[in-house]
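Peer 1: Generate coordinates for the sequence data below:
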Amino acid sequence: MGVNQKVRVAIVGSTGYGGVELIRLLLAHPNVEITSVISSSSAGVPIADGFPHLTEIMLDNLDGVDVDLIAQKADVVFLPTPAGVAAELAPKLIEAGLKVIDISGDFRLKNPASYEQWYKHKAADENYLVEAVYGLCEVWGNEVTETTRLLSNPGCFPTATLLGLIPAIQAGWVDPDSIIIDAKSGVSGAGRGLNLSAHYSEVNENLIAYKLNKHQHIPEIEQALSRIADRPVTTTFTTHLVPMTRGIMATMYAKVVGEHSDTDFVELYNQYYEGRKFVRVRRTGTWPATKHVTGSNYCDIGFNYDARTGRITIIATIDNVVKGAAGQAIQNLNLMMGWDETTGLHFTPIYP
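Peer 2: Next up is the predicted model:
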């Protein structure tokens, strides 16, 4: 690719929240040109018809899913699609010479049987599961290179949870068998589709626990923690729906191994994430809130050690649509292209 030549990008699944957020962020990326926005359900319709905030900004009609046409127009394809779609589509796109960044989760789990158990869809071809690079940038970003053809973007809950836990587990400061994760998400995490649980009257002034011990992000979290611990790790993971649009707060509890204070944890995490611009470690005695990261690609992390119980409480917050989906996908695109990982992501959180 020549100097100053922009990378051509297509988005399949452009009418979901993840797809629309990709459009918003990529329109401001200096090295990218969006050449195709694709929706199997809305082909031929101007995207602004469904998303009026894009009026006079995004003038293209939505394309249908046509691998040959996509290959003519793009170099990289993002797949913020429902579960099961990318498993079929990504191999075809790769064989057509395209790089693929999957946001759906179809390539996160290396064990096909585990995927089928948790996602209730047929797993992707095992050769592609092996090839897919898991793009948790701050941990395994060195594995995302210009030769990467298939990138699996982490899930929203796993992103907050893993960034909050991995440094402590890798250092041997917490007992992996003691981990309990209490995670809360805004309603946008449920997607744009219509369902009773996302109705205003059901969500407003309400707090709902859901998918108890059945959430599809459980095996993703355990797979990554097991890789860090170098042994099988199981966790207790409970998700809750809270009456806000964006944001995830993962509150994690674990038994501390050895003698380590709040300040020790802050220093450990600052060292681990040194130079990684999108993880912000809070100073001792302060803790993050979802509003502190809204609209941004940041993950904020804070700690409190309870000497009485011998447990550490770790709190991690992200914007589920940005760092938990579109923003991290662009961060991975940057690594795949050999660009600085922060390119196109320089913006502060929206506050208040």
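Peer 1: hey, let's count contacts and neighbours off CA atoms from now on
Peer 2: Will do.
Peer 1: residue boundaries of the strands in the stretch 51-200 of the chain?
Peer 2: 76-79, 99-102, 133-134, 150-152, 180-185 (DSSP state E, counting those that start in this stretch).
Peer 1: Also this sequence, please, to line up against the first:
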Amino acid sequence: ALTAVTSRQEAGKPIEEVFPRFRGAAKIAELRFIEPDIDRIVDTGAQCVFLALPHGVAAEFAGPLVVRGLRVIDLSADFRLNDPAVYEEFYGGAHPCPELMREAVYGLPEFRAEEIRQARIVASPGCYPTSILLPLLPLLSRGLIAPSSIAVSSVSGASGAGKKADATLLFAEVNESVRAYGAPKHRHLSEIEQELSLAAGEGVIISFVPHLMPVTAGIASTTFCLPKGALSELSSAVSEAYAEAYSGSHFVRVLGEGRFPDTKHVVGTNHIDIGWAVDHRAGRLILFSAEDNLGKGASSQAIQSFNLMFDLPETEGLLNY
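Peer 2: Purely as a prediction, here's the structure:
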């Protein structure tokens, strides 16, 4: 059961006032926000805490909560990286709790399910990384593509920037406009390259350019890479790799060659759709994916990890939310 929700800004208000969609929801609607105080959280009897805090702040809560015996699912970037030096490079400051970085499990359930089940701290992946890693990891681990050839272009809805007041995110600025940002060194590159390097067994550096598009939610990523083998055999090899990786997956939907994912069909779900095309003229493999940046790219993927941690069905609460 949900035992507490915290917010400095909304403390004292019932959930249904801040999020009207929960009006009438049993045991939830009247629950009131409390200040994010560790002692108060522990006193609620909670077994697990979801942290949706800025990087640097989340780690300050995670350490004491784990010491007090609670498990943590962190939706910030604080525990996604293994190397404190890489964290400092990409996030502009020393990690507040480096001793816990190695313990944390990168929460990509399709590849780390058993580790997630045992974890005290799960680092839920970023939205862009999820959309990029799930198409690439099965191919890299099989040696089907050249790691040094990877380039990604992604587009995301405006909700990916959060709720903070920002003139560049005003309706009049976002509407009827698409623009790149964060290139050439977006923060999410750090975790993307870490996980790709682990899969490839060698250091991987990629090019990545994100774009803001005038919709509320959704991410579509297009990945370009060079195959290692013959183009004539590539499509069947890709199909086999995805079948092996995702045939038992509840949430990864492999559409097949020549099928192009659409954000319209994944927003509001925990699904990610994947397709691909072999460009015989250019000698490249092109991968396509679509997900909800707030769902599979954030909150619902965190719930997927929670279900694994507490021996619940992996789909619990995720099929009709």
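Peer 1: can you redo the strands of the stretch 51-200 of structure 1 as CSV with distance to residue 214 of structure 1 and mean neighbour count?
Peer 2: CSV is the format used below for the strands of the stretch 51-200 of structure 1 (distance: least, CA to CA, whole Å; neighbours: other CA atoms under 10 Å):
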stretch, distance to residue 214 of structure 1, mean neighbour count
strand 76-79, 24, 26
strand 99-102, 22, 27
strand 133-134, 22, 23
strand 150-152, 21, 26
strand 180-185, 14, 21
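Peer 1: can I get those in JSON lines with distance to residue 323 of structure 1?
Peer 2: What follows is the strands of the stretch 51-200 of structure 1, written out as JSON lines (distance: least, CA to CA, whole Å):
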{"stretch": "strand 76-79", "distance to residue 323 of structure 1": "15"}
{"stretch": "strand 99-102", "distance to residue 323 of structure 1": "15"}
{"stretch": "strand 133-134", "distance to residue 323 of structure 1": "15"}
{"stretch": "strand 150-152", "distance to residue 323 of structure 1": "14"}
{"stretch": "strand 180-185", "distance to residue 323 of structure 1": "13"}
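Peer 1: the strands in the stretch 201-350 of structure 1, which residues?
Peer 2: With DSSP E, counting those that start in this stretch, the ranges of strands along the stretch 201-350 of structure 1 come out as 208-210, 236-241, 248-255, 279-281, 299-306, 311-318.
Peer 1: how far away is the counterpart of residue 267 of structure 2 in structure 1 from residue 248 of structure 1?
Peer 2: By TM-score structural alignment, residue 267 of structure 2 lines up with residue 294 in structure 1. Going from residue 294 of structure 1 to residue 248 of structure 1 by CA to CA, to the nearest Å gives 10 Å.
Peer 1: And for residue 236 of structure 1?
Peer 2: According to CA to CA, residue 236 of structure 1 stands 17 Å off from residue 248 of structure 1.
Peer 1: Between the two, which has more neighbouring residues?
Peer 2: residue 248 (35 against 15; other CA atoms under 10 Å).
Peer 1: So what does the more buried one match up with in structure 2?
Peer 2: Matched to structure 2 by TM-score structural alignment, residue 248 of structure 1 sits across from residue 219.
Peer 1: how far away is the closest residue to its match other than its chain neighbours from residue 291 of structure 2?
Peer 2: Spatially, and ignoring its direct neighbours in sequence, residue 219 of structure 2 is nearest to residue 156 (4.4 Å; CA to CA, 6 or more residues apart in numbering). If you measure residue 156 of structure 2 against residue 291 of structure 2 using CA to CA, the figure is 10 Å.
Peer 1: circling back: overlap in contacts, residue 294 and residue 248 of structure 1.
Peer 2: 318-319 (CA atoms under 8 Å, 6 or more residues apart in numbering).
Peer 1: just to revisit the earlier point, can you list residues touching both of residue 156 and residue 291 of structure 2?
Peer 2: Residues touching both residue 156 of structure 2 and residue 291 by CA under 8 Å, 6+ apart: 218-220.
Peer 1: picking up where we left off before, out of the strands of the stretch 51-200 of structure 1, which is closest to residue 278 of structure 1?
Peer 2: Residue 278 of structure 1 lies closest, by CA to CA, to one member of these: strand 133-134, at 17.6 Å.
Peer 1: Can you state the residues of structure 2 onto which that closest one aligns?
Peer 2: Aligning strand 133-134 of structure 1 against structure 2 (TM-score structural alignment) gives residues 105-106.
Peer 1: likewise stretch 221-232 of structure 1?
Peer 2: Matched against structure 2 by TM-score structural alignment, stretch 221-232 of structure 1 falls on residues 192-203.
Peer 1: Please point out which parts of the matching stretch sit buried.
Peer 2: Neighbour counts over stretch 192-203 of structure 2 (16 or more other CA atoms under 10 Å) mark 192-197, 199-200 as buried.
Peer 1: Tell me where the stretch 201-321 of structure 2 has helices.
Peer 2: 234-246, 299-309 (DSSP state H, counting those that start in this stretch).
Peer 1: Off-centre distance for stretch 200-214 of structure 1?
Peer 2: Computed by CA atoms, centre = their mean, to the nearest Å, the chain-centroid distance of stretch 200-214 of structure 1 equals 21 Å.
Peer 1: contact partners of it?
Peer 2: Counting by CA under 8 Å, 6+ apart, 118, 196-197, 236-243 sit against stretch 200-214 of structure 1.
Peer 1: can I get those residues in CSV with distance to residue 271 of structure 1?
Peer 2: Below are the contacts of stretch 200-214 of structure 1 laid out as CSV (distance: CA to CA, whole Å):
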residue, distance to residue 271 of structure 1
118, 35
196, 45
197, 41
236, 28
237, 27
238, 29
239, 30
240, 31
241, 33
242, 33
243, 35
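Peer 1: List only buried entries from these.
Peer 2: Buried subset of the contacts of stretch 200-214 of structure 1 (neighbour count, 16+ other CA under 10 Å): 237-243.
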